[in-house]
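Trainee: Please work out how this folds:
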Amino acid sequence: MSQRNTLVRSLHDVGLAAWFGGSLMGAVGLNSAAASVSSPRERLAVSSVGWKHWAPVQWAAMAAHGLGGVGLILGNTERLAAQKEGRVNTGVKLALTLAAIGTSVYSGVLGMKMGANSGEAVEGTTEPSEVTSDELASAQNQQRILQWVTPVVTLILIVLGAQQGEQQRPVPSAKASWFQRAIRR
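Mentor: Take a look at the predicted model:
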């Protein structure tokens, strides 16, 4: 008998999609747009405003993904108990979710440090200029790498979620469907 988990699956998937998409758009779009501001002393301020407005949405997305993930685990305890690959996938997803939370939080901490120095001249959000203070340049250099880690990890989570969806399909019967027979010809 199949069991539907539409609400928790939606929380899980929509939360992850928003987390991935917002992080990627921030790194690609927002940070690039801020770098095009004509005054080098206003670039961090512009970027900081955008990230500040995104932060509550990102927290909500992370919470939705987490609640949905817990709901899916609780709704699939029997399948996970019987299916080793499902347990492995769930464990890997849990570890990567915790890593993505960590990178998101640390990125936010770096962003606050950068925002506190938003009057300094910079080349871009994650690119210091020759006159940028060492403290700000250090935060920018860390953020230049970290801004890509969260989108990469959340993308892997999306792929693992798709894999887990495939694992939930019923085991195919020995009798092939008409479509399977047609494509074998």
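Trainee: going forward, measure contacts and count neighbours with C-alpha atoms only.
Mentor: Noted.
Trainee: Just give me how far the helix or strand containing Thr154 sits from the chain centre.
Mentor: Counting by DSSP states H and E, the element that carries Thr154 is helix 134-167. Counting by Cα atoms, centre = their mean, to the nearest Å, helix 134-167 is centred 6 Å from the centre of its parent chain.
Trainee: For that helix, list every residue counted as buried.
Mentor: Buried residues in helix 134-167, counted by 16 or more other Cα atoms under 10 Å: 136-140, 143-144, 146-151, 153-158, 160-161, 164.
Trainee: Check stretch 90-99 too.
Mentor: Result for stretch 90-99 [16+ other Cα under 10 Å]: buried residues Thr90, Lys93, Leu94, Leu96, Thr97, Ala99.
Trainee: hmm, back to that, for the helix holding Thr154, enumerate the helices and strands it packs against.
Mentor: With contacts defined as 3 or more Cα pairs under 8 Å, 6 or more residues apart in numbering; DSSP states H and E, the packing partners of helix 134-167 are helix 6-25, helix 84-116, strand 127-128.
Trainee: dump the residue contacts of the closest residue to Ser133 other than its chain neighbours.
Mentor: Leaving aside its sequence neighbours, Ser133 sits nearest to Glu120 (Cα to Cα, 6 or more residues apart in numbering; 7.8 Å). Applying Cα atoms under 8 Å, 6 or more residues apart in numbering to Glu120 gives the contacts Pro40, Arg41, Glu42, Thr132, Ser133.
Trainee: Another for comparison:
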Amino acid sequence: MGETPYGAGTDGRPVRGARHRAPHRVGNEGGSESMDRTTAATIAHDVGLAAWFGGAWMGAVGLNGATIEVDDHTQRTRVANAGWFRWAPIAGACLVAHVIGAHLLGRLLPVPGRAAAAPDPRPGHSLRVLRTVLTAAAVLSTAETGLSGQRVVHGGDVPVATAVTPIAATPPAVAAAQRRLRVAQWLVPGFTGALLVVEALQRRGSR
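Mentor: Okay, here's the model as predicted:
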């Protein structure tokens, strides 16, 4: 006797009331959720870094440099500080978004205490070290610009050449803060720009 299909009688006719079971399909909910998290982390990583770099670069070249056009020498730092204070919350959010995104994507080294005792032998380990160093340097440079900027603000309305350049009549404390700020303002776009280059090289190499 030959095999009888499920739901059919011995004569090959369908049996009334027989139920056909649909094949069970395994869903891909876990993969979709993982993909969504990766996409969100990538967006935070890329947009945060781009805004962090672009804002610092524009501030150093455009905002700080343009203060020389203010006629009153005592108002030049006030104009620059007003612009930076408006940008500071956005810059901070971009910094945090990038660092969190980089951590979730595995771009940075693990938190101390969670790292393995032996060095990571994978090829990407060197890039993770470089990314971690550049990110830490960019964060510290950003913090330095904020601290030096606060010192300039606390000096009040004093005569200066630009927001980051003192003159002979500038009080010593403000002049010292301006000199530190003049260096730090270029370090931020320098380190974040280097991160962009590393990211581009890695993505090109992974194609």
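Trainee: before we move on, back to that, what's the mean distance for the helix holding Thr154 of structure 1 versus structure 2?
Mentor: Taken over the aligned residues, the distance from helix 134-167 of structure 1 to structure 2 averages 1.0 Å (mean Cα distance after the TM-score superposition for structure 1).
Trainee: In a markdown table, list the helices and strands packed on helix 134-167 of structure 1 along with distance to Ser47 of structure 1.
Mentor: Output for these, formatted as a markdown table (distance: least, Cα to Cα, whole Å):
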| stretch | distance to Ser47 of structure 1 |
| --- | --- |
| helix 6-25 | 12 |
| helix 84-116 | 8 |
| strand 127-128 | 12 |
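Trainee: Of all the ones you listed, which one is nearest Ser48 of structure 1?
Mentor: helix 84-116 (5.6 Å; Cα to Cα).
Trainee: What span of structure 2 is the helix or strand following that closest one aligned with?
Mentor: Next in sequence after helix 84-116 of structure 1, counting helices and strands by DSSP H and E, comes strand 122-124. Counting by TM-score structural alignment, strand 122-124 of structure 1 falls onto residues 160-162 of structure 2.
Trainee: Next, the buried residues of that stretch.
Mentor: Val160, Ala161, Thr162.
Trainee: From the buried residues of stretch 90-99 of structure 1, pick the one nearest Leu11 of structure 1.
Mentor: Nearest to Leu11 of structure 1 among the buried residues of stretch 90-99 of structure 1: Thr97, at 14.4 Å, using Cα to Cα.
Trainee: what residue of structure 2 matches up with that closest one?
Mentor: In structure 2, Thr97 of structure 1 lands on Thr135 (TM-score structural alignment).
Trainee: In contact with that match, which residues?
Mentor: Val99, Phe191, Thr192, Leu195.
Trainee: And the residues you listed, which two are furthest apart?
Mentor: Val99 and Phe191 (13.7 Å).
Trainee: Please identify the residue in structure 1 that aligns with Gly149 of structure 2.
Mentor: In structure 1, Gly149 of structure 2 lands on Gly111 (TM-score structural alignment).
Trainee: so is Ser39 of structure 1 in a helix, a strand, or just coil?
Mentor: Using DSSP: H, G, I helix; E, B strand; the rest coil, the three-state assignment for Ser39 of structure 1 comes out as coil.
Trainee: Count the residues that sit near the aligned partner of it in structure 2.
Mentor: Counting by TM-score structural alignment, Ser39 of structure 1 lines up with Asp72 in structure 2. By other Cα atoms under 10 Å, the residues close to Asp72 of structure 2 number 14.
Trainee: Then the one 10 residues further on?
Mentor: Ala82 of structure 2 has 11 neighbours, counted by other Cα under 10 Å.
Trainee: what about it, which SS state?
Mentor: helix.
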